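A.B. asks: could you work out the structure for the sequence below:
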Amino acid sequence: MLKKISVRKASRICRHFSVDVPEMPRCDFVPEKYNGKDYASMQELRQRHLAPCITAMFKKPIVINQGHMQWLFDHKGKRYLDMFGGIVTVSVGHCHPKVVDVATKQINKLWHTSNIYLHPNIHEYAEKLTEKLPGDLKVVYFVNSGSEANDLAMLIARLHTGNFDIISLRNGYHGMTNHTMGVTAQSTWRYHVPANNGIHHVMNPDPFKGLWGGAKCRDSPVQTSRKCDCEGDECQATDMYYDQLEEVFKYSLPKGRVAAMFAESIQGVGGAIQYTKKYLKKAQELIHANGGLYVADEVQTGFGRTGEHFWGFEGHGVIPDVVTMAKGIGNGFPLAAVVTTPKIAECLTRALHFNTFGGNPVACAIGQAVLEVIEEEKTQERSKNIGTYLLKELEKLKDKWSVIGDVRGKGLMIGVELVEDSKNTPLGVPFMSHIVEQCKDMGLLIGKGGMNGNVLRIKPPMCITKEDADFTVKVLDNSIKTYAQHAKRNRPEYVFLEKNK
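C.D. replies: Model (predicted):
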């Protein structure tokens, strides 16, 4: 196991090793000259005026001046490949020309009226959006963020069913309002305030780190190397996790009564965690049998990101009762939605309910433009093809470096879990921070996630190319290589070793 060290010491470990910086893919876009505050002033103003909980990424944060498709440019004009997409939010590309054009025309015509008046944008967009959903999911309520959407979904579930208790999966993330903090099941995102009234967190069916699961248990081009005895399409691990879910119904809920179960189709903040096959389908059947609704959180997995389907839940063979969506829906513009059936939506008429900015003319114009770009540019197909290629290339890195414990995901919803040893002990924060910092210095922006912050989150704008995927793998390979170099220099406690060497 690695000794605990500081970020500063981790940086010193690798300082004396040269790193080959791969050549970036070509980009002909020329950013505008930066005319804002100088770096030191911005740091001082941030510390003085922004809430201290708003922390910047990287030891030396970068100043973003401009974006173009998959590229970001800092205040000095340096170019970065954005493989995190503004935290899984930029879907079709930074400042996509069609989206910019639509937004500009609408903002010059009408910014805001609120939905107490009729306006074509909200009606046209609602029709286009619901056409993308299966079954009777035809009624939409527009809001501004994923947290808002999940908060409203909690209210809808309790009103419609007349039940109170809600189930969510451990390691899931559903927002940071006072209510959604309750269904979020990660201690790192929890304050010491009452938030869990009627909320039950159930065992997460994780094939990599959970009690059960292995190499045949998840729907991904890349499987965990953990062994399992599953045959064909049947997953024994799912049955065991389902038994744990039944235990919660048996011992913790009012008999036959539950309001809802919330589940991301692939856990995002939790580290791109996928579930065992058919778990969500069996869980939905149990929820329905006890009077509840299944709420699919598509905030990160929607709009073609998983490649094979437009919605992540489609990969689980289910049709939810409620779908929440945000992030990629507006390509970075504040926009979110709750979609449900006419029958369920009726419950909100029991009292006045209103959102001032929900269905804003500019937001709806942008949302519709995003849908059109996804169709016109075959973004979902690109997500599948490039994503599968990238996953397979990352799998080769896993076969090369012992520090990579797992590669997983679908489409461009990818996680790479870094570990210290064969027991999959999470890689320490200092080394994780240095790896991400080195990637940034070489022009690659990736995120971190997971309960222990040891998962590289790769979820870029869905316009990336095969060349971008190759660059990503080369940069990550070179970053890990510095640790392998050090391990050969009389420091055996650092085990970033190349396999078969």
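A.B. asks: going forward, measure contacts and count neighbours with C-alpha atoms only.
C.D. replies: Noted.
A.B. asks: F208: neighbour count?
C.D. replies: F208 has 27 neighbours, counted by other CA atoms under 10 Å.
A.B. asks: SS state for it?
C.D. replies: Assigned with DSSP: H, G, I helix; E, B strand; the rest coil, F208 falls in the coil class.
A.B. asks: please give me every residue in contact with it.
C.D. replies: Counting by CA atoms under 8 Å, 6 or more residues apart in numbering, F208 makes contact with 214, 224, 226, 406.
A.B. asks: check I329 too.
C.D. replies: Shown in contact with I329 (CA under 8 Å, 6+ apart): 89, 91, 302-303, 335-336, 367, 370.
A.B. asks: ok, back up a step: so of the contacts of F208, which ones are in strands?
C.D. replies: Judged by DSSP state E, strands contain the following of the contacts of F208: D406.
A.B. asks: ok, the contacts of F208 vs A237, which is closest?
C.D. replies: G214 (8.2 Å; CA to CA).
A.B. asks: what's the neighbour count on the closest one?
C.D. replies: G214, neighbours per other CA under 10 Å, totals 24.
A.B. asks: and it, how far is that from T224?
C.D. replies: Note on G214: its distance to T224, by CA to CA, to the nearest Å, is 6 Å.
A.B. asks: the residue lying closest to I458 once chain neighbours are set aside in helix, strand or coil?
C.D. replies: The spatially closest residue to I458, leaving aside those adjacent along the chain, is I414, at 5.1 Å (CA to CA, 6 or more residues apart in numbering). State at I414, reduced to three classes by three-state DSSP: strand.
A.B. asks: another for comparison:
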Amino acid sequence: MIRMFSGTSVCRVGLNQKALTKLLSTTIVPEMPPCDHKPGTYEGPDYTKVQAIKKQNIVPCILSYYKKPLLLHEGHMQWLFDHTGKRYLDMFGGIVTVSVGHCHPKVNEAAIEQMNKLWHTTNIYMHPKLHEYAEALTAKLPGDLKVVYFVNSGSEANDLAMLMSRAHTRNFDIISLRNGYHGMNPYIQGATALSTWRYNVPLGHGIHHAMNPDVYQGIWGGSHCRDSPVQSTRKCSCKPDECQACDMYYGQLEEVFKFSLPRGKVAGFFAESIQGVGGTVQFPKGYVKKAFEIVRANGGLCISDEVQTGFGRTGETFWGFESHGVVPDIVTMAKGIGNGFPLAAVVTTPTIAESLGQALHFNTYGGNPIACATGLAVLRVIDEEKTQANSLAVGTHLLKRLAKIRDEFPQFVGDVRGKGLMIGVELVSDAESRTPMQAPHFLEIWEECKDRGVLLGRGGLYGNVLRIKPPMCISKQDADFAADIFRLAIARFAERVARK
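C.D. replies: A predicted model of the protein is given here:
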């Protein structure tokens, strides 16, 4: 690994352009870690033709990353290759979806084997892979969470969880958190509380958005509040074993019950274990547990959205909700469940599952044989290759590396947060006010990382958070390369600012 910028911090509130120029002139660009995979020759339509097809035949709301969008044609574990053969380290995992590695050979083999036997029947018939997979998946969950309904996406899973909670409790009102993302299907879209994802159409009747307990950008919280190897630099009055911010945010949740709901009646409460699209936001310690208690006291069900945090991504536990010390009534999961294959699931208790018997409910592709074979292979790879342990070790290492960059460039790197390989880096334009970095400046840094071979996600309400959720097979060498490239991009940005 090549270390850059030894010595004192170079980017404080008063930028020293001369010092930056001197350091950058002696900087060695980090070398990409080796990869023994040789991609095949690209044989599709040329880049210009693909752009034309996109413009003419793809809906315009499907936006591509980067000024010059990548045309990717092959993947291998943590690596992606574009049409020219250029290699990229994928630190976003297909939007937190590629869990065990692009084209993992064991997963590929399972899918191909099933494809050669049986593609599709639907659940009107039994087939072995669905039942094998249902048994293996529910074995990963605690308590009475033993009944699964397979669907095809996280939006479908959360949609069904909302229906299930209303059918079971015979209550109507739903609570979700501001800044949370739970999908774009019309039924569940109301629970998504980010203005950038909401259309000007009627939706969300009976859904209430509680204050988001964000200890970095929110009203309360700071350096003692998160369950993370890296704490916020924001000062707070909390003690290490006592989070006042939790109590204050919980008080705001109580207000929703006091003023917005029928007394003693709620159908369900949705919460991501760590908010994903919203910018890898972590809640204060103890908040989710207290939230679950008040929801249940008012007749509701607690729904953990594990679409991004499940399957060992957070490192210490297999499911993100386990870090909060809770057992939900319903768990939704997708993305990493199939390593990129369209697959999702809702797991609940037998009693709650019976509530769907009030009417017919059917999903044509839910439990598809190829999907189930793929999902079962993913579970086996997670266990055999110990990807959860790797997420913890590599993720903690990367978080600490990123925290050092934050400390060196506090005027631009406001916060580093997360657990395992569920990481967010919030870029700001002012350290004290925590003002989100403006999009043109963010894009300068983001684009440079891409140009130097590192693909990072983007999230948060203002699009100023780097979302780092790579395939869980990455190594510490890969993590160091990504951190070094990010540090180089930040330093070069700091130099440009100093020149102005």
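A.B. asks: follow-up on the earlier one: which residues are in contact with each of G214 and T224 of structure 1?
C.D. replies: What both G214 of structure 1 and T224 touch, as defined by CA under 8 Å, 6+ apart, is the set 207-208.
A.B. asks: rewinding a little: among the contacts of I329 of structure 1, which are located in strands?
C.D. replies: A336.
A.B. asks: which one of the contacts of I329 of structure 1 is nearest R12 of structure 1?
C.D. replies: Nearest to R12 of structure 1 among these: T89, at 34.2 Å, using CA to CA.
A.B. asks: corresponding residues in structure 1 for stretch 95-103 of structure 2?
C.D. replies: Using TM-score structural alignment, stretch 95-103 of structure 2 corresponds to residues 87-95 of structure 1.
A.B. asks: A289 of structure 1 pairs with which position in structure 2?
C.D. replies: Under TM-score structural alignment, A289 of structure 1 pairs with A297 in structure 2.
A.B. asks: and for that match, the neighbour number?
C.D. replies: 13.
A.B. asks: residue contacts, it?
C.D. replies: G264.
A.B. asks: correct me if wrong: I207 of structure 2 contacts Q189.
C.D. replies: No: between I207 of structure 2 and Q189 there is no contact, the gap being 10.0 Å when judged by CA atoms under 8 Å.
A.B. asks: quick one: the strands in the stretch 351-500 of structure 2?
C.D. replies: Taking DSSP state E, counting those that start in this stretch as the criterion, the stretch 351-500 of structure 2 contains strands spanning 413-419, 422-430, 435-436, 454-455, 457-459, 465-468.
A.B. asks: which bit of structure 1 covers the second one?
C.D. replies: Looking back up the chat, that one is strand 422-430 of structure 2. The aligned range for strand 422-430 of structure 2 in structure 1 is 413-421, by TM-score structural alignment.
A.B. asks: ok, the contacts of F208 of structure 1 in structure 2, which still hold?
C.D. replies: Of the contacts of F208 of structure 1, the ones still in contact in structure 2 (both residues aligned by TM-score structural alignment, their matches' CA atoms under 8 Å) are 214, 224, 226, 406.
A.B. asks: need the counterpart of the third one in structure 2.
C.D. replies: For R226 of structure 1, the aligned position in structure 2 is occupied by R234, per TM-score structural alignment.
A.B. asks: look up how far T27 of structure 2 lies from the residue lying closest to its match once chain neighbours are set aside.
C.D. replies: Leaving aside its sequence neighbours, R234 of structure 2 sits nearest to G222 (CA to CA, 6+ apart; 4.7 Å). Separation of G222 of structure 2 from T27 of structure 2 (CA to CA) stands at 34 Å.
A.B. asks: repeat for G420 of structure 2
C.D. replies: Taking CA to CA, one finds G420 of structure 2 at 30 Å from T27 of structure 2.
A.B. asks: same check on Q438 of structure 2?
C.D. replies: 27 Å.
A.B. asks: so the match of R226 of structure 1 touches I219, yeah?
C.D. replies: No: using CA under 8 Å, R234 of structure 2 makes no contact with I219, being 11.3 Å away.
A.B. asks: start to end distance for the match of stretch 95-103 of structure 2?
C.D. replies: End to end - CA to CA - stretch 87-95 of structure 1 spans 16 Å.
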